[in-house]
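Peer 1: no FASTA, just this:
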């Protein structure tokens, strides 16, 4: 019995002695603090393990565990980085530190455990990115003061680099803006805006790293919509700009014609009806019309909303009041100080019963070739050609309001207001012939009539025909001789045909005779 107890005590002693000796193989270790740069390749050295035992021995075993243990692997007494082509160490994704534990086992019994802290070093591998909310389209009023901050852009860099902002000067509308401080992102209005000339602006803004060698950058296109402000006056239509590209109009001069019979009618004006629009097209404020002067004690009234001008009573005596001069004003309903004024003329005309007429549809004219700059076109008998229309509304048939013109305009001819045609002689060639259309327009009634002018250019020294027959004689000698020759030929052909017909008739009368000229006798019938 004593022997068995001693044997048991001896076995326990041996086992305790063995563990003491082997436990010393996991001693000497400590917590590991290391660093590695992001994007490092697989196998990158992290740290050496300082345990006294050899992990390759059967009795000692080292194990990695913890949240980021899969980023490491053991190579003997060395810890190395575990990455692949599809799994890259990215500081912006994993964070700035990897944490794991190293456990040392001896005969599958844990003897010690150490912490592993690996700091991930940053690399400049990211470009700045604009925050989308700061580069959306912006709307600003055209009356915004210069030097005002109109919007602010922001960009972030995942590497934490400092960013400066630059406006691309090649942008079409870069001249309207500037950045006040490079790192602020504040965009300041540098020039006044005008909705009427530019209602949409665009500029390119760059965000660039300012504290790196690479200076990575990115750009964004920002749209600025200009909102119309109430800074323009209303103007009458049609609008004639004072200068190209200037949104300021010259008020038209409206005119209308009436007679002493017109009464209680809406007048029809030229160059168009009395109308206006707000100069701020984006606002289009309601307008109001009024007569400032010249309404002749209510003879003329205007519709405050439409601008229609009405004649309320007839004109008593045209000689006393041949025309009326009015001044019409249009102003904004919400701001009476913003207004424009236009002149209106109403002419009182005689009653127009007959339209102007020409006494012929075609006039004949001649011009002799000459080296002089200009010459007056003549007609038969070397008389001055006068293309003149008559109007039976006038006792003498002459309407002083008729205006003559060529349609289409000619570079060789022009017509005076007395109907005389003038030619640029030095540019004409002998035997040329030109047909012009002369238009006579009654400026009061607007009625028109036209006639043609047939002009022939004569050679130097050639006389102007005295009349139509003389002209035919001058220009028809050759034609007459030719016509006579043709008549003789026709007569000869007629006589030849008559002779042939006579010969055929005579031949047909001799057809019963034989070839020798004897008369053929009828043979008797021999039938029995």
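Peer 2: Now that the structure is in, tell me what you want to look at. These numbers were taken from a predicted model, which means no experiment stands behind them.
Peer 1: all contacts plus neighbour counts: C-alpha atoms, from now on.
Peer 2: OK.
Peer 1: quickly find the element holding residue 483.
Peer 2: helix 477-509 (DSSP states H and E).
Peer 1: should've said residue 119
Peer 2: strand 109-121.
Peer 1: for that strand, packing partners?
Peer 2: If contacts are counted by 3 or more C-alpha pairs under 8 Å, 6 or more residues apart in numbering; DSSP states H and E, strand 109-121 sits against strand 32-37, strand 97-106.
Peer 1: now with 10 Å?
Peer 2: helix 2-23, strand 32-37, strand 45-48, strand 60-65, helix 91-94, strand 97-106 (3 or more C-alpha pairs under 10 Å, 6 or more residues apart in numbering; DSSP states H and E).
Peer 1: before we move on, the earlier item: in the helix holding residue 483, which residues are buried?
Peer 2: Within helix 477-509, no residue is scored as buried using 16 or more other C-alpha atoms under 10 Å.
Peer 1: cool, stretch 249-264 as well?
Peer 2: In stretch 249-264, counting by 16+ other C-alpha under 10 Å, buried: 249-259, 262.
Peer 1: name the nearest residue to the residue nearest the centre of the chain, ignoring sequence neighbours.
Peer 2: Centroid-nearest residue in the chain: residue 198, 13.1 Å away (criterion: C-alpha atoms, centre = their mean). Leaving aside its sequence neighbours, residue 198 sits nearest to residue 226 (C-alpha to C-alpha, 6 or more residues apart in numbering; 7.5 Å).
Peer 1: and for residue 45?
Peer 2: Nearest to residue 45 is residue 80, by C-alpha to C-alpha, 6+ apart, at 4.7 Å.
Peer 1: which residues touch that neighbour?
Peer 2: 42-48, 71-74 (C-alpha atoms under 10 Å, 6 or more residues apart in numbering).
Peer 1: and residue 65, by the same measure?
Peer 2: Contacts of residue 65 (C-alpha under 10 Å, 6+ apart): 72, 99-103, 115-116.
Peer 1: got another, please set it beside the one above:
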């Protein structure tokens, strides 16, 4: 007998999805490094979120809800692709924290706001070094020792790491530039001896270069002025000077035509010179500032013919330095002295029978002047020579007779002679000479008549004077006779 029959019914139950699942990001935190020089609209990251729902409930779209205030980033709402849409600058902002939302298309939509993207901007060498101050200027004493620090060169680089690490070097220098720079610290130091008198100003450049790839650099100018120290003493052009000055030079006369001066290679007070006379010589003074030597008292060749002036030039540096020169002043004689006779007057005698050119006496004069000004000659010219009866030897001063004399005509002479020097103009001095003519018995007695008639009274007593006969004799002394009386 047939068994019971059964019927099978297939039931298809479709479970309709309900939007009960929230999208989940594939990572809790996304980290991405982006070079700051990335080109705009470049993709830097793609995020994803999954939703266990189906269909529209599982369709996810994305957006940035915070951390993008400057608008540097954009996200594709469908693909989750994040792009840089504005330039980045490591030096402005080094990290961006983007908060993302993943939202499904359910009704009502569900979303997840926990997506975090850390965009870390990496540095590129896009900033050259910048000097703190420019141009760089400094001063240094020329006595600064080697190794002395003068100037600190500083530059900054806003990049990072090697891109900001700098090295320094000097540019535009030569082998004779007395400075070096520490490549790491930027300190400029003295590398060799300085001499302001050789070079006072140094001009060169400095370069700051970073270690980036490629490296960037900056340049600046450097001026270093070498300051003077008193390392030079004054120097006269000559160690000795020789000058001549007339003894009649007026007070205030310049002793030398060119001012005797010294030079000092230093500057300022180190080169300001003061002049001194080492010895106090009353006849001379020196201007302390100019070195001009002038006469301040009269000279007299006959008292002193030469002067030696020791002149010191001293600078006003610290410590003071000096130099000394010598000026020999030779006094020129001028004819300012007349001849002077050794005696105020002269007396002599000569026999009247002396032959012509007999020496009568010698006169003598001296002259304190020198050379021709002191050479004396003697003359009767414009004087009194006894009407030509006397002459004088010009060099010896011997007075001689010119002809025989006659005491009975001229018993004595009053002569005037001159001592004349050879200066220009000459000076002359007169002297009085008295010459006595000495008698000789050169005249016989002379009666007044050849015949005498005498009358005698016959009663005249014996012994009575009957007449007196007188004879004359022009001679004198024993050469002259007395008158005799005739007996009556």
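Peer 2: Perfect, thanks for sending it. Small disclaimer: the values here were computed from a predicted structure and weren't measured.
Peer 1: next, the buried residues of stretch 108-124 of structure 1.
Peer 2: For stretch 108-124 of structure 1, by 16+ other C-alpha under 10 Å, it's 111-120, 122, 124.
Peer 1: across to structure 2, which of the contacts of residue 80 of structure 1 hold up?
Peer 2: Retained in structure 2 by both residues aligned by TM-score structural alignment, their matches' C-alpha atoms under 10 Å are the following of those: 43-48, 72-74.
Peer 1: buried subset of those residues, written for PyMOL?
Peer 2: Remark: buried members of those, expressed as a PyMOL selection using 16+ other C-alpha under 10 Å:
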select buried, resi 43+45+46+47+72+73+74
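Peer 1: from the kept ones among the contacts of residue 80 of structure 1, pick the one nearest residue 11 of structure 1.
Peer 2: residue 74 (36.2 Å; C-alpha to C-alpha).
Peer 1: pretty sure the residue nearest to residue 198 of structure 1 is in contact with residue 199, am I right?
Peer 2: Yes: between residue 226 of structure 1 and residue 199 there is a contact under C-alpha atoms under 10 Å: 4.8 Å.
Peer 1: these two - which one has more neighbours?
Peer 2: Neighbour count, other C-alpha atoms under 10 Å: between residue 226 of structure 1 and residue 199, residue 226 has more, with 22 against 16.
Peer 1: help me confirm that the more buried one is found in a strand?
Peer 2: Yes: counting by DSSP: H, G, I helix; E, B strand; the rest coil, residue 226 of structure 1 is found in a strand.
Peer 1: rewinding a little: which contacts among the contacts of residue 65 of structure 1 does structure 2 share?
Peer 2: Where structure 2 agrees (both residues aligned by TM-score structural alignment, their matches' C-alpha under 10 Å), those reduce to 100-103.
Peer 1: any idea which of those is closest to residue 337 of structure 1?
Peer 2: residue 100 (79.9 Å).
Peer 1: now for that closest one: what does it line up with in structure 2?
Peer 2: Here residue 100 of structure 1 is matched to residue 98 in structure 2, going by TM-score structural alignment.
Peer 1: so who does the nearest residue to that match once chain neighbours are set aside touch?
Peer 2: In this structure, residue 98 of structure 2 finds its nearest non-sequential neighbour in residue 67, 4.5 Å apart by C-alpha to C-alpha, 6+ apart. Contact analysis of residue 67 of structure 2 by C-alpha under 10 Å, 6+ apart lists 73, 96-100, 116-118.
Peer 1: could you do residue 498 of structure 1 as well?
Peer 2: residue 492.
Peer 1: that one matches what in structure 2?
Peer 2: Aligned partner of residue 498 of structure 1 by TM-score structural alignment: none.
Peer 1: and residue 498 of structure 1, how far from residue 189 of structure 1?
Peer 2: Residue 498 of structure 1 sits 108 Å away from residue 189 of structure 1, going by C-alpha to C-alpha, to the nearest Å.
Peer 1: one more: residue 293 of structure 1?
Peer 2: Per C-alpha to C-alpha, residue 293 of structure 1 is found 45 Å from residue 189 of structure 1.
Peer 1: now do residue 129 of structure 1
Peer 2: Residue 129 of structure 1 is 24 Å from residue 189 of structure 1, by C-alpha to C-alpha.
Peer 1: the more surrounded of these two?
Peer 2: residue 189 (21 against 17).
Peer 1: OK, contacts around the more buried one?
Peer 2: Counting by C-alpha under 10 Å, 6+ apart, residue 189 of structure 1 has contacts 144-151, 175-180.
Peer 1: hmm, 6 Å instead?
Peer 2: 146-148, 177 (C-alpha atoms under 6 Å, 6 or more residues apart in numbering).
Peer 1: okay if I get these as a markdown table plus distance to residue 336 of structure 1?
Peer 2: Output for the contacts of residue 189 of structure 1, formatted as a markdown table (distance: C-alpha to C-alpha, whole Å):
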| residue | distance to residue 336 of structure 1 |
| --- | --- |
| 146 | 28 |
| 147 | 31 |
| 148 | 30 |
| 177 | 35 |
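Peer 1: no further queries at this time; thank you.
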